[in-house]
Each structure stands twice: as C-alpha cells, then as structure tokens.
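Peer 1: okay, structure incoming, though there's no sequence with it:
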C-alpha cells in the first residue's frame, strides 16, 4: 500500500483541514505529513488508516498501487 500524496493533500484541503489540524488529529508531525504529501516519505498501513480516519474517508481513497 503506497500513500498517494496528491490525494491526501486534495482530501485534506477539501475537508478544510490544515496540516496543523491533521497533525493534531493523527498525532503525526506536520513535517512528516508535509513530506508524505510531497511523496518524499512512505507510510505504513497503520499511518494511512490514521489519516483516513482523521479525514473521514476510506483508506483506499489515500492510496495508489501504481505510484512509484
């Protein structure tokens, strides 16, 4: 499972959620989330689930199997 940073950012902004708020909701750091959105970091399935739960979306909405 690979996180799709573009999808994460799009869903986060669509939910009017800033990085600071997403960090608060997930317990993850803002720098980590920023790098994740830019494709500079990977994520565990547990991390993807944390973000999905915080944004109220299914985890599949945040992943892309065809990303490199």
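Peer 2: Structure's in. What do you need? What you see is a predicted model, and the numbers here were worked out from it, not measured in a lab.
Peer 1: only C-alpha atoms from now on, for both contacts and neighbour counts.
Peer 2: Will do.
Peer 1: neighbours of residue 25, how many?
Peer 2: Residue 25: 15 surrounding residues under other C-alpha atoms under 10 Å.
Peer 1: that one touches residue 54, doesn't it?
Peer 2: Yes - counting by C-alpha atoms under 8 Å, residue 25 touches residue 54, with 5.9 Å between them.
Peer 1: how far off centre is stretch 45-62?
Peer 2: Stretch 45-62 sits 7 Å away from the centroid of its parent chain (C-alpha atoms, centre = their mean, to the nearest Å).
Peer 1: which parts of that stretch are buried?
Peer 2: 47-52, 54-55, 59, 62 (16 or more other C-alpha atoms under 10 Å).
Peer 1: structure B:
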C-alpha cells in the first residue's frame, strides 16, 4: 500500500487532529507523519492500518489502492 499524502492531511484536518495527537495515537513520530503528508516518506502496511484506525478511515481512504 502507498499512502496518499493529500487524503491523509485532508482527513486529519477535517477531524481537527494535530500531528502531535495523531503521533500519540499511532506511535509514528510527528516528523515522519509530516513527511508522509508532504509525499516525502512512506509507511509500511501496519503503520497505514494504525493511521487509518486513528483517522476513523479505511486503508483505501488514505492510500492509492483502489476500492474493492
């Protein structure tokens, strides 16, 4: 799975969740989350699943994967 930077940031901002809060919820550092949101870093499948759960989304919602 490849994270979709725009979708992740849009979802996070829509929920009014800071990078600090998202970091606390997922265990992914704020700096890494910021790089992901800017398309400069990726995430492994497990971190994508944790990020999706924290954003109350599916992995399809925040990745470049197609809906089944």
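Peer 2: Received the coordinates, thanks. Please read all numbers here as calculations on a predicted model, not as lab measurements.
Peer 1: got a TM-score for the pair?
Peer 2: Laid over one another, the chains give 0.91 as their TM-score (TM-score structural alignment, normalised by the length of the first structure), with 66 aligned residues with a C-alpha RMSD of 1.3 Å.
Peer 1: center of the first structure, which residue is that?
Peer 2: residue 8 (4.3 Å; C-alpha atoms, centre = their mean).
Peer 1: against residue 46 of the first structure, how distant is that one?
Peer 2: 15 Å (C-alpha to C-alpha, to the nearest Å).
Peer 1: how about residue 30 of the first structure?
Peer 2: Distance, residue 30 of the first structure to residue 46 of the first structure, by C-alpha to C-alpha: 17 Å.
Peer 1: swap in residue 38 of the first structure?
Peer 2: Counting by C-alpha to C-alpha - residue 38 of the first structure and residue 46 of the first structure are separated by 19 Å.
Peer 1: could you do residue 31 of the first structure as well?
Peer 2: Taking C-alpha to C-alpha, one finds residue 31 of the first structure at 18 Å from residue 46 of the first structure.
Peer 1: check residue 6 of the first structure too.
Peer 2: 19 Å.
Peer 1: what do you get for residue 37 of the first structure?
Peer 2: Distance from residue 37 of the first structure to residue 46 of the first structure, by C-alpha to C-alpha: 16 Å.
Peer 1: and for residue 24 of the first structure?
Peer 2: 16 Å.
Peer 1: same thing with residue 54 of the first structure?
Peer 2: For residue 54 of the first structure relative to residue 46 of the first structure (C-alpha to C-alpha), the value is 12 Å.
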